[in-house]
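>>> Build me a structure from this.
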Amino acid sequence: MRVLIQRVKQAQVDVGHETIGQINAGLLLLVGVTHEDGAADIQWLVNKIANLRLFNDENGVMNLSILDVGADVLAVSQFTLFGNVKKGNRPSWGEAAPGPISQPLFDEFVRQLSLKLTKPVATGRFGADMQVALINDGPITLLIDSKAP
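Just a heads-up that it's a prediction; the model follows:
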């Protein structure tokens, strides 16, 4: 699994003219699933995201985690994180798991992250054409991959 993490002042995801999920200060997570992902990937990512020190302490140093500050999280499924552009000019999506595989894993990731944070995680709508708006804070943006060495 890959997750693009953005520290935000606010973020929201719309489908059509309806806001599906929104948060104030916290983390926007764009989540991609590949064919080999499973429970171990979810657990590693949940623990890593919950404990990453991405928020400033009283001295202005990124020394606090989302658990420390109690900020919100918005998670949005994002199969394009596994787009391959090595050959040609049209991305290949072959590395991204199809919906019947990726949706249950995405849903379980959200469920486990909610449990870890002891609060709901806002989401978009899986498989929908979504518009995501955010105010990146910092900007702080990280890409993490559960399969990276």
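>>> use CA for all of it now, contacts and neighbours both
Fine.
>>> Which strand or helix spans residue 42?
Assigned by DSSP states H and E, residue 42 belongs to helix 39-51.
>>> for this structure, what spans make up the helices?
Secondary structure of the chain (DSSP state H): helices located at 39-51, 66-69, 99-117.
>>> Nearest the middle, which residue of this protein would you pick?
residue 29 (2.0 Å; C-alpha atoms, centre = their mean).
>>> quick one: contacts for that one?
3, 4, 5, 6, 73, 74, 75, 76 (C-alpha atoms under 8 Å, 6 or more residues apart in numbering).
>>> swap in residue 81?
Contacts of residue 81 (C-alpha under 8 Å, 6+ apart): 2, 3, 31, 32, 96.
>>> Just the ones of these in strands?
2, 3, 31, 32 (DSSP state E).
>>> Now do the contacts for residue 139.
Counted by C-alpha under 8 Å, 6+ apart, residue 139 has contacts 6, 7.
>>> I meant residue 113, not that one.
Counted by C-alpha under 8 Å, 6+ apart, residue 113 has contacts 46, 50, 121.
>>> Ok, residue 112 next?
42, 43, 46.
>>> Output the residues you listed in CSV; the columns should cover distance to residue 57.
Output for the contacts of residue 112, formatted as CSV (distance: C-alpha to C-alpha, whole Å):
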residue, distance to residue 57
42, 28
43, 26
46, 22
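>>> Would you reformat those as CSV and include neighbour count?
Below are these laid out as CSV (neighbours: other C-alpha atoms under 10 Å):
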residue, neighbour count
42, 21
43, 15
46, 20
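>>> before we go on, could you also do this sequence so I can check it against the first one:
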Amino acid sequence: MRILAQRVTEASVSVDGRQVAAIGPGIMALVGFGQEDGPDFNTRPAFQGMAHKLLGLRIFPGQGELANKFHTSLEEFGGQLLLVPQFTLYADCRKGRRPSFIDAGNPDWAKPMFDYFVKMVDESCAVSVSSGIFGADMAVRLCNWGPVTIWLDSANLFAS
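Below is the predicted model:
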């Protein structure tokens, strides 16, 4: 599982010209599953570990002397979260100029995995959680804050 988390002042997702999700200050996270995850990934500790890591990232400013520091998490800051499914996080560009997506998770199990991840995150935190639509041709708009962009890869963070 891979997540590209970006601190934003605002972000939104539209499908067919209709806005389906929007947030104010918070995190917009692209979320992808790889073949190595497999259809049982949600039963492994790394699945919840990735949610915990994302929600716990201390990338927001604190108060007073800590106003310009990475001090608080999304929940402590009171921000919002937008989760966007993104199979291209598993692009392999080692050969030629056309990316290969053979390492991306099969949509048959990656879609329910993404939906379950959104539900689990939403039920485990006190922030507003929105999501894009798996498999849709989405227009994603965001305004980076910083910019702050963090790469999370379960294969590196939770290697057994």
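>>> For the two chains, what TM-score is obtained?
In this superposition the chains share a TM-score of 0.96, using TM-score structural alignment, normalised by the length of the first structure; 149 aligned residues with a C-alpha RMSD of 1.1 Å.
>>> on that earlier part again, which one of the helices of the first structure lies closest to residue 16 of the first structure?
helix 99-117 (20.6 Å; C-alpha to C-alpha).
>>> Pull up the aligned stretch in the second structure for the closest one.
Using TM-score structural alignment, helix 99-117 of the first structure lines up with residues 107-125 of the second structure.
>>> So for that stretch, what gets flagged as buried?
For stretch 107-125 of the second structure, the neighbour count (16 or more other C-alpha atoms under 10 Å) marks 110, 111, 113, 114, 115, 117, 118, 121 as buried.
>>> try stretch 91-98 of the first structure
Neighbour-count burial for stretch 91-98 of the first structure [16+ other C-alpha under 10 Å]: 93, 95, 96, 97.
>>> and the end-to-end length of it?
16 Å (C-alpha to C-alpha, to the nearest Å).
>>> what's in contact with it?
With C-alpha under 8 Å, 6+ apart, stretch 91-98 of the first structure has contacts from 32, 33, 34, 35, 79, 80, 81, 82, 83, 84, 85.
>>> ok, back up a step: mind putting the buried residues of stretch 107-125 of the second structure in a markdown table, distance to residue 22 of the second structure included?
Converted to a markdown table, those look like this (distance: C-alpha to C-alpha, whole Å):
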| residue | distance to residue 22 of the second structure |
| --- | --- |
| 110 | 23 |
| 111 | 21 |
| 113 | 22 |
| 114 | 18 |
| 115 | 17 |
| 117 | 18 |
| 118 | 15 |
| 121 | 17 |
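>>> Give me the neighbour count for the counterpart of residue 130 of the first structure in the second structure.
Correspondence of residue 130 of the first structure to the second structure, assessed by TM-score structural alignment: residue 138. Neighbour count for residue 138 of the second structure, taken as other C-alpha atoms under 10 Å: 20.
>>> Can you spell out which helices and strands pack onto the helix holding residue 42 of the first structure?
helix 66-69, helix 99-117 (3 or more C-alpha pairs under 8 Å, 6 or more residues apart in numbering; DSSP states H and E).
>>> Is it possible to get CSV of these that adds distance to residue 134 of the first structure?
What follows is those, written out as CSV (distance: least, C-alpha to C-alpha, whole Å):
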stretch, distance to residue 134 of the first structure
helix 66-69, 18
helix 99-117, 19
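>>> Isn't residue 23 of the second structure up against residue 78?
No - here residue 23 of the second structure does not reach residue 78: they are 11.9 Å apart, not a contact under C-alpha atoms under 8 Å.
>>> So for these two, which sits in the more crowded spot?
It is residue 23, of residue 23 of the second structure and residue 78, that has more neighbours when counted by other C-alpha under 10 Å, with 22 against 14.
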